[in-house]
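[1] Here is a sequence together with a model predicted from it:
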Amino acid sequence: MKKPLVSLLSLALAFTVVSPSLSAEGSAESQATVEFTAPTEPVAPVNPEDPTQPNPDAGDAGNITGQEGPLSLDYVSHLDFGNQIISTSQEVYEATTDLPYIQVSDLRGTGEGWEVIAQVSHFNNEGIDSLPGSSIQLNNGDAVSTSTTDGPGVTQAINLETNGEAANIATATAKDESGVLNTAQGLGTWVMRWLSDSTSETNDNVTLTIPGSSASAGSHEATITWTLSSTPDGTEG
């Protein structure tokens, strides 16, 4: 006996799956917020060979300045040129300092740029100016950081004459006309370093030049003054 057509249609409809509607009924917006404040605590020296690591020996090899942020000169190395023999000829002595570097932190969050200059005093031996005409050379320096932004430009051939004349060490330019922060150089903590190109015990990129017959017996010491300044217009000054 044949089943009624209406019964078959009812059975088919019972197994039909109805898909839900995917059309949007409306939209709304919400906000995500965060606020940053420039830090004021000093930044500890980092390892110049690996800036992700601290430098526990920094206090023995230089000056931990303790300068508070947000723009700070954190560390400057001492430079040692060893024990030398008086010579009648001009001599160039390589530094015995293992890892000479300076460290700058720019945590202002403004992208204004900065500059470091240096000056060297006359050498002094027991209260008397000494080693006339001498100078210190810093060559082939570079800048390293954990920052992903562009680094400062390091002057490649620096000659520090012992007459107090200032020389540029490094310059980080300010953000460009777009005003975007990461177009500035030198954001974060940066190490400017002068590491040796050789495997010898002395550093061929940090040298002391002494004119012939100008050295006197005894210990001689000069003061290097490193000065960090903000350069809002991105120029040296």
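    Everything's here; your move.
[2] C-alpha only now, for contacts and for neighbours.
    OK.
[3] burial measure for Asn125, as a count.
    16 (other CA atoms under 10 Å).
[4] my guess is it contacts Pro132, does it?
    No. Look at Asn125 against Pro132 with CA atoms under 8 Å: they stay out of range, at 11.5 Å.
[5] If you drop the residues flanking it in sequence, what lies closest to Ala95?
    In space, and not counting its chain neighbours, Ala95 is closest to Phe81: 4.4 Å by CA to CA, 6 or more residues apart in numbering.
[6] Relative to Ser214, how far out is Thr148?
    47 Å (CA to CA, to the nearest Å).
[7] Those two: who's more crowded?
    Counting neighbours by other CA under 10 Å for Thr148 and for Ser214 shows that Ser214 has the greater number, 16 against 10.
[8] Return the residues in contact with the more buried one.
    Contacts were defined as CA atoms under 8 Å, 6 or more residues apart in numbering; by that measure Ser214 touches 88, 131-132.
[9] Tell me which residue is most central in the chain.
    Centroid check for the chain by CA atoms, centre = their mean gives Trp190 as the closest residue, at 1.2 Å.
[10] also this one, for the comparison:
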Amino acid sequence: MNLKKISLACLVTAIAFGFSNSSVLAVDPNTANTMGKVTFSEDASPTAPLDPLDPNVDKPIKPTDPDIGSGTAGPLSIDYISNFHFGNQLISAEDRTYNVKLDVIKTADGKNVERAPFVQVTDKRGSNNGWTLQVRQKTPFLTSGAKELKGAYLSLMNPVVKTTKDNQAAPPEAEAKKIILTPGKSGSAGDVKTVLTAKRNTGMATWIESFGNNQSGPSSVQLFVPGISEKIKDATYSAILTWILVDSPVN
């Protein structure tokens, strides 16, 4: 008996709802629908580097180092990478650790300012698949005559990750507080080290990793040189670092 009452009540409600809709439609039959549409395509144009101290100043900066290139193009790009300069040092028979020189960049208003060394990555693919930034030391520190600064190695420390205030994407993760780069032997490149990892649905838009800040920047990129390593007077030693941007997270 109770079951029948419940069923009847439901049926009455459904019928009443149907009549209510019919009466509303009958009042104003002159209606029509339109649509709004938008399609997004990949933006393959280069992305200008921003000020790593304050990326929210939405104006590009320019490097003053003539050896810094314009970055890579494409929807997933490396927009800027600092060169590491350690200046002119005295020859020493003891182990020495040298601090990097701060970058000098030109701001949008034309001022030259110092910044901690940094790298900038932009993801405009629209796939949200994530990415990985890696680095390896391709060559030892060599003179123009191929004399090696034996035993020397680089350390990258104190990662600081920033983006613009309007970017709501989850940040990529700095992989380690300290990365040590050593060149390979017998002409082979050194081991690949992961710098930043953006997992799926993270790392979209523009991201900057600085090594330290304006105070700690010099000691956040260091060159160690053994005292027993031969050093040629007035010779400049250079090493090549290769930065690799992989279009997916690397475990």
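    It's in. Computed from a predicted model, the values in this text were never measured in an experiment.
[11] so what number do they get for TM-score?
    With the length set by TM-score structural alignment, normalised by the length of the first structure, the two chains reach a TM-score of 0.76; 200 aligned residues with a CA RMSD of 2.2 Å.
[12] contacts for stretch 206-217 of the second structure?
    Against stretch 206-217 of the second structure from outside (CA under 8 Å, 6+ apart): 52-53, 100, 102, 114-123, 156-164, 171, 218-221.
[13] make that stretch 89-104 of the second structure, sorry
    For stretch 89-104 of the second structure, the external contacting residues (CA under 8 Å, 6+ apart) are 63-65, 82, 84-87, 112-117, 214, 217-228, 231, 233.
[14] Next, find the distance separating Gly153 of the first structure from Gln137 of the first structure.
    From Gly153 of the first structure to Gln137 of the first structure the distance is 17 Å (CA to CA).
[15] gap between the two ends of stretch 39-53 of the second structure?
    34 Å.
[16] What residues in the first structure pair up with it?
    The alignment of stretch 39-53 of the second structure onto the first structure (TM-score structural alignment) spans residues 35-49.
[17] So what touches that stretch?
    For stretch 35-49 of the first structure, the external contacting residues (CA under 8 Å, 6+ apart) are 52-55, 58, 64, 66-70, 72, 74-75, 99, 101, 103, 105, 107-109, 144, 191, 193.
[18] Of those residues, which count as buried by neighbour count?
    The neighbour count (16 or more other CA atoms under 10 Å) marks 58, 64, 67, 69-70, 72, 74-75, 99, 101, 103, 105, 107-108, 144, 191, 193 as buried among the contacts of stretch 35-49 of the first structure.
[19] In helices, which of those fall?
    Ala58 (DSSP state H).
[20] helix or strand for Pro46 of the second structure, which one?
    Using DSSP states H and E, Pro46 of the second structure falls within no helix or strand.
[21] meant to ask about Pro52 of the second structure, not that
    Under the assignment here (DSSP H and E), Pro52 of the second structure is part of no helix and no strand.
[22] now Phe17 of the second structure, what's its secondary structure?
    helix (DSSP: H, G, I helix; E, B strand; the rest coil).
[23] count of residues packed around it?
    Phe17 of the second structure: 10 surrounding residues under other CA under 10 Å.
[24] First-to-last residue distance for stretch 96-104 of the first structure?
    One end of stretch 96-104 of the first structure sits 23 Å from the other (CA to CA).
[25] re the thing from before, selecting buried members of the contacts of stretch 206-217 of the second structure in PyMOL, what would you type?
    Here is the PyMOL selection string for the buried members of these, based on 16+ other CA under 10 Å:
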select buried, resi 52+53+100+102+115+116+117+118+119+120+121+122+123+156+157+158+159+160+161+162+163+164+171+218+219+220+221
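[26] hang on, the earlier thing: in the match of stretch 39-53 of the second structure, what's buried?
    In stretch 35-49 of the first structure, counting by 16+ other CA under 10 Å, buried: 42-48.
[27] how about the helices of the first structure, start to end?
    Along the first structure, counting by DSSP H, helices occupy 5-14, 58-61.
[28] I'd like the ones you listed as CSV, with distance to Ser27 of the first structure appended.
    Listed next are the helices of the first structure as CSV, based on distance: least, CA to CA, whole Å:
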stretch, distance to Ser27 of the first structure
helix 5-14, 35
helix 58-61, 57
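[29] What is the burial count for Leu8 of the second structure?
    Using other CA under 10 Å: Leu8 of the second structure sits among 10 other residues.
[30] what secondary structure does it sit in?
    helix.
[31] any idea how far it is from Ile15 of the second structure?
    Per CA to CA, Leu8 of the second structure is found 11 Å from Ile15 of the second structure.
[32] Same check on Asp103 of the second structure?
    75 Å.
[33] who has more neighbours, these two?
    Asp103 (23 against 10).
[34] Keep only those of the contacts of stretch 206-217 of the second structure that are in strands.
    Within the contacts of stretch 206-217 of the second structure, residues falling in strands by DSSP state E are 114-115, 118-123, 156-157, 159-162, 221.
[35] Let me know the closest of those to Thr194 of the second structure.
    Ranked by distance to Thr194 of the second structure (CA to CA), these are led by Leu156 at 11.4 Å.
[36] what's the closest one in contact with, if anything?
    Contacts of Leu156 of the second structure (CA under 8 Å, 6+ apart): 178-180, 211, 220-222.
[37] and what of Leu149 of the second structure?
    140-142, 225, 229-231, 237.
[38] Who wins on neighbours among those residues?
    For the contacts of Leu149 of the second structure, neighbours tallied by other CA under 10 Å; top is Pro140, 26 neighbours.
[39] how far away is that one from Leu149 of the second structure?
    For Pro140 of the second structure, the distance to Leu149 of the second structure - CA to CA - is 7 Å.
[40] what does Asp79 of the second structure give?
    For Asp79 of the second structure, the distance to Leu149 of the second structure equals 30 Å [CA to CA].
[41] And Asn213 of the second structure, by the same measure?
    29 Å.
[42] can you check Ile180 of the second structure too?
    Counting by CA to CA, the gap from Ile180 of the second structure to Leu149 of the second structure is 16 Å.
[43] Tell me how far stretch 162-175 of the second structure lies from the chain's centre.
    Distance of stretch 162-175 of the second structure from its chain centroid, counting by CA atoms, centre = their mean, to the nearest Å, is 9 Å.
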